[in-house]
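A.B. asks: Need coordinates for the below:
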Amino acid sequence: MQMLHNQMIPMRDGIHLATDIYLPQGLEGPFPVVIERTPYDKSKPSRSEKQLDGQHISREQMAARFTAQGFAAIFQDCRGRYSSEGVFIKYTAEGEDGFDTLAWIVKQPWCNGKVGSMGLSYAAHTQLAMACLSPPGLCSMVLDSGGFANAYQCGIRQGGAFELKQATWAWRQAKESPAALADPQIREALEQEDIHHWFSRMPWQPGQSPLRHVPEYETYVLDQWAQGTFGSYWKKPGIYAEGHYERLPDIPVLFMSSWYDAYVSSTLANYAAFHNSSTRPQHLIMGPWLHGDRNISHSGDVEFGPNATFDGQVAKDWLSCRLDWFERSLKPASKILPASVSVFLMGGGSGAMDENGRLQHGGRWLHSSQWPLPGSQSQSLYLNVQRQLHPTSPTEADAHLDYYADPAEPVPTIGGALTSGAPVFVGGAFDQRERPDFFGTRGDNSPLAERSDVLSFQTEPLSEDLIVAGAVQIELWIDSDAPDTDFTAKLVDVYPPSADYPEGFAMNITDGIRRCRYRDSWEQPALMTPGERVKVLIEPFATCNLFKQGHRVRLDIASSNFPHFDVNPNSGEAEGQALRPQTAHNRVHLSRDFASRLILSVLPASAVPDC
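C.D. replies: Next up, the predicted model:
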């Protein structure tokens, strides 16, 4: 193959982006093109390319496979990253830069006018951003664990709260900024920052953060933090595909994510948008993994079994899958496969501890032509004053449970559907205990459910298996003595005590949050009147889990999940400010007229073979 290294492609504002181009040799062109745009250095192997044996495939090895099959392969550094010119402002330039890049590509003599795009995480965000502008030549995409449907609701903020993975990501990536690479003193200053200490000093302010050494990184993070209201800031193509779906090209797309990924809701929303409007087949794959870890069969302290990996189960391997996808979607002699959905149903395992100390939760792949899966039904479980989840609505005229939410002592994050939190926090499935290796815990291994600022509600031991597959919602009637506060909800699969787990195992399945000032409107926040009874809706990510017979379904209600989300000071101050933090006295109503409930998408066992 022929390599054209660091070709500088011009953008509309005069900035040039460094691009490596690999062309087939010995084959007659012009060729279809496959491109990946990345902020993580086009010359290094992507973490997306980790094989089942743990080895990474280099960019050159990938290009060799693509060019051997008659594709031109292109890898590009995003604006302001590595060899590209310009200033990096996270997400917002990717639409126009992607458009301009494709406009340049289709004019080259070696391109036949057909372009496919691929990439994980940020490299998925770059794809959907440019797709919203209908760039010339775009004929196919592979969106892997990313692509913002609405970053205000998934990826940057969620339920009104700020996702603090943006802070840890910025601190790590600032070390690879042009300023840090050019000046060893800046990089060393960033390395010397104690990020754990800074997480104890939140919220950050201009010049008072570990990002102050690279001001453009500090600026964009603090802007994201402060922009609490859903306004024009959040409606740009790079982070708000929902507002631009009508402009999307009618093309086949392969969507992939996983139940413990940070982009579950974005992936499912984007899949639904393409599925409902496109004439071309759409494919969806949802595994049980952490972000992009498709060939690792465990998540946190939970093992899903050898059939949980992508390679050898869903397809031969991920690279071969994409080659086949682009062969079918970019070459006229091939035909795209019909629409398909492959989702991993977690659960059904022995519950024993394996040789690596992980809970054997198990699971298997389900295959369909659509999502939500056919046959799914809505089922409500009501919260009652006995701390039960019960299928019947409460009958008490006045019933409630109270707790105090102190922003100085937030409920700690123990795993979940998140990414990029290292070295402060991690995602995945864990027994919900205050282990000393999790940031912000009391370190005594006590159950989170025993905290005085957590309300736990659970079913009786299940008399039969329960399959939850799809959306999860929690409707709470609440009041507070604070002008603003948060309510969080966590769905938990509770294993009964066993020889390996004498106290059982409380496995987190999915969780969500709602900032009360946005209870009625994302565009027009309204503070609460102390004591006023209001309804809040919490929408955790969808999931797909089998709660086995003998297990319990549990719902934990609290007012913080830190450091996954920023802590609400309960004072009603502007987002990103906490000059007057106060403890909130929060109440959840559980009465006949103000019934709080958990709403699950349940799949009858008859709809799933061998269940």
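A.B. asks: hey, let's count contacts and neighbours off CA atoms from now on
C.D. replies: Noted.
A.B. asks: Check which helices and strands the one helix or strand residue 119 maps to sits against.
C.D. replies: Element membership for residue 119, per DSSP states H and E: strand 111-120. Using 3 or more C-alpha pairs under 8 Å, 6 or more residues apart in numbering; DSSP states H and E, the elements in contact with strand 111-120 are strand 31-38, helix 122-131, strand 138-144, helix 318-330.
A.B. asks: What's the local residue count around residue 232?
C.D. replies: 9 (other C-alpha atoms under 10 Å).
A.B. asks: re the thing from before, list just the one of the helices and strands packed on strand 111-120 that sits closest to residue 308.
C.D. replies: Proximity to residue 308 (C-alpha to C-alpha) singles out helix 318-330 among the helices and strands packed on strand 111-120, at 13.8 Å.
A.B. asks: Helix, strand or coil: sort out the spatially most central residue of the chain for me.
C.D. replies: Nearest residue to the geometric centre of the chain (C-alpha atoms, centre = their mean): residue 262, 1.3 Å. Under DSSP: H, G, I helix; E, B strand; the rest coil, the three-state class of residue 262 is coil.
A.B. asks: Could you tell me which residues make contact with residue 331?
C.D. replies: Counting by C-alpha atoms under 8 Å, 6 or more residues apart in numbering, residue 331 touches residue 32.
A.B. asks: switch the cut-off to 10 Å
C.D. replies: Each residue near residue 331 by C-alpha atoms under 10 Å, 6 or more residues apart in numbering is listed here: 31, 32, 70, 71, 114.
A.B. asks: same check, this time on residue 252
C.D. replies: Residue 252 touches 116, 139-142, 274-275, 278-283, 325-326, 328-330, 336-337, 339, counting by C-alpha under 10 Å, 6+ apart.
A.B. asks: please redo it, this time with the cut-off set to 6 Å
C.D. replies: 140, 280, 281, 282 (C-alpha atoms under 6 Å, 6 or more residues apart in numbering).
A.B. asks: looking at it, residue 328 is touching residue 338, isn't it?
C.D. replies: No - in this structure, residue 328 is not within contact of residue 338 by C-alpha atoms under 6 Å, at 11.1 Å.
A.B. asks: compare with the first, here's sequence two:
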Amino acid sequence: MRSPATSLSVLSLLASVVAGCGAPAANTPTPRVAFAAPPPLVASELADDAAVARAISEHYVKYEQEIPMRDGVKLFTAFYVPRDQTRKYPILLHRTPYSVRPYGVDAYPPASDFRALRRFAPSSRFVREGYIFVHQDVRGRMMSGGDFVDVRPGKTGNGAKDIDESTDAYDTIDWLVKHVPANNGRVGVWGISYPGFYAAQAAVGAHPALKAVSPQAPVTDWFRGDDFHHNGALFLADAFGFYASFGKPRPKPTKQSKWGFDYDAGDLYEFFLAMGPVANANDKYFKREIAFWNDLVEHGALDAFWQARDPRPRYKDVKPAVMTVGGWFDAEDLWGALETYRAIEKQSPGAENVLVMGPWSHGGWARTEGDHLGDVTFHAKTSDFYRDRIEFPFFQRHLSGRPGAAPPEAWIFETGTNVWASYDAWP
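C.D. replies: Reported below is the predicted structural model:
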């Protein structure tokens, strides 16, 4: 492992020495290859949510489509294409179990919907640059057809109609590059938390057009370390609170999602004391209507049910570049970020595999400035640095068709010293 953040200055000095020793004669032409970048789609800076929302509605046309999968199931997909069709744009895909709202070709994310804007793109720089933004309700959720399976295991057969989340991503990308106007044939996938799981699955048996993937705080293993179990111990408040809303049955496609649970107690501690054993949750509240809660209660040990839902053994021969992102203070999916990076590094040694770890809570890099956490200050806007210096260049390098500097193996924010360090190897 090399010393962090030193190689750039050494190379710059060496380049200047070499340039001075071997300067061409005055009359000798210097061959050059010009890579003129087109101007941004949106000329002005996007300083706030109102500006971002306005840019989306003014510079993008929205479409909605039910995209067919190999087994005949159709997945509801919304995509936003730049109105300027004089050039081609990369595609950025976001697959989610949470809803692609707002629904309707005339409905654009409003400035008042903080969550919708944060899901629209990794940052406002992508909106300004000009991308084709694609959002899809995953199989069995919201407006998509089929049956939903939590952290769906990889397919066990190779039949023409055998499916999993990797094949759904493949079929979606195949349709997009063939049908969406003005695309340049290059696709990236990103997502935070549960959408991070779907992003990682897209890298398995990836479509040739998929060039860059960024699983961010990716759900990885719900028994060993993410969300509902930490080292096998049930994270009761997290699991109960999430599935009380997310786990409600969806008998048919819907545009409505209802979140929230009336605990009817002074605090959660009193609520769970009164509930008693975990098994009482079904008798008192869920009435066995929430499928994954039933599975969670039934499988209290690391058995075949959980092992089938561990995606790490599938991260073999990964072709797209991968940038996994995590937060040191993420109470939900810190484990998943580190383990996703580690699994790809071990099983796909030829892949461009980058790790980014910053001083954030769950998804904090996308929704906060990252300059503090509670009373702890970091003396810098770490999220701005990440979005501008790490995330945007990563996707641009692989999707724009223009050259860019290769990233280090790892970008790590060191708390205490409060500096970003880059490493050629990790750990």
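A.B. asks: overall similarity of the pair, as a TM-score.
C.D. replies: Put the two chains on top of each other and the TM-score (TM-score structural alignment, normalised by the length of structure 2) is 0.67; 337 aligned residues with a C-alpha RMSD of 3.8 Å.
A.B. asks: Could you check which of residue 328 and residue 338 of structure 1 is surrounded by more residues?
C.D. replies: Neighbours per residue (other C-alpha under 10 Å) separate residue 328 of structure 1 from residue 338, with residue 328 holding more: 17 against 10.
A.B. asks: now for that one: what does it line up with in structure 2?
C.D. replies: In structure 2, the residue matched to residue 328 of structure 1 (TM-score structural alignment) is residue 397.
A.B. asks: Number of residues surrounding the nearest residue to that match once chain neighbours are set aside?
C.D. replies: Among residues not flanking residue 397 of structure 2 along the chain, residue 404 sits closest, at 5.0 Å (C-alpha to C-alpha, 6 or more residues apart in numbering). Residues contacting residue 404 of structure 2 under the criterion other C-alpha under 10 Å number 13.
A.B. asks: Quickly note the distance from residue 315 of structure 1 to residue 294 of structure 1.
C.D. replies: Remark: distance between residue 315 of structure 1 and residue 294 of structure 1 (C-alpha to C-alpha, to the nearest Å) = 11 Å.
A.B. asks: Those two: which has the busier surroundings?
C.D. replies: Each of residue 315 of structure 1 and residue 294 has its neighbours counted (other C-alpha under 10 Å); residue 294 has more, 25 against 13.
A.B. asks: Quick check: the more buried one is in a strand.
C.D. replies: No - counting by three-state DSSP, residue 294 of structure 1 falls outside a strand, being coil.
A.B. asks: in what helix or strand does residue 343 of structure 2 lie?
C.D. replies: Per DSSP H and E, residue 343 of structure 2 falls inside helix 334-347.
A.B. asks: contacts for that helix?
C.D. replies: Residues outside helix 334-347 of structure 2 that contact it (C-alpha under 6 Å, 6+ apart) are 217, 218, 219, 220, 225, 312, 315, 316, 326.
A.B. asks: Next, report how far that helix is displaced from the centre of its chain.
C.D. replies: When distances are taken as C-alpha atoms, centre = their mean, to the nearest Å, helix 334-347 of structure 2 is centred 14 Å away from the chain's centroid.
A.B. asks: picking that back up, so which of the contacts of residue 252 of structure 1 are in helices?
C.D. replies: Among the contacts of residue 252 of structure 1, none falls in helices (DSSP state H).
A.B. asks: tilt between the strand holding residue 119 of structure 1 and helix 318-330?
C.D. replies: 140 degrees (axes from the mean of the first three to the mean of the last three C-alpha atoms, to 10 degrees).
A.B. asks: How about residues contacting strand 111-120 of structure 1?
C.D. replies: Here strand 111-120 of structure 1 has contacts from 30-36, 106, 137-142, 144-145, using C-alpha under 6 Å, 6+ apart.
A.B. asks: for the stretch 1-150 of structure 1, what spans make up the helices?
C.D. replies: Residue ranges of the helices in the stretch 1-150 of structure 1, as given by DSSP state H, counting those that start in this stretch, are 59-68, 94-105, 122-131.
A.B. asks: In the first one, which residues are buried?
C.D. replies: In other words, helix 59-68 of structure 1. Neighbour-count burial for helix 59-68 of structure 1, with 16 or more other C-alpha atoms under 10 Å as criterion, is recorded at 59, 60, 63, 64, 65, 66, 67.
A.B. asks: just the second one next, same as before
C.D. replies: Within helix 94-105 of structure 1, the residues that qualify as buried are 94, 95, 96, 97, 98, 99, 100, 101, 102, 103, 105, counting by 16+ other C-alpha under 10 Å.
A.B. asks: still on that earlier bit, among the helices of the stretch 1-150 of structure 1, which is nearest residue 287 of structure 1?
C.D. replies: Closest of the helices of the stretch 1-150 of structure 1 to residue 287 of structure 1 is helix 122-131, at 17.0 Å (criterion: C-alpha to C-alpha).
A.B. asks: Tell me how many other residues crowd residue 321 of structure 1.
C.D. replies: Neighbour count of residue 321 of structure 1, defined by other C-alpha under 10 Å: 14.
A.B. asks: Which residue, neighbours along the chain excluded, lies closest to it?
C.D. replies: Nearest non-adjacent residue to residue 321 of structure 1, counting by C-alpha to C-alpha, 6+ apart: residue 315, 6.2 Å away.
A.B. asks: quick one: that neighbour from residue 240 of structure 1, how far?
C.D. replies: Noted for residue 315 of structure 1: a distance of 31 Å to residue 240 of structure 1, by C-alpha to C-alpha.
A.B. asks: repeat for residue 307 of structure 1
C.D. replies: Using C-alpha to C-alpha, residue 307 of structure 1 is found at 35 Å from residue 240 of structure 1.
A.B. asks: which ones are touching residue 89 of structure 1?
C.D. replies: For residue 89 of structure 1, the contact set (C-alpha under 6 Å, 6+ apart) is empty.
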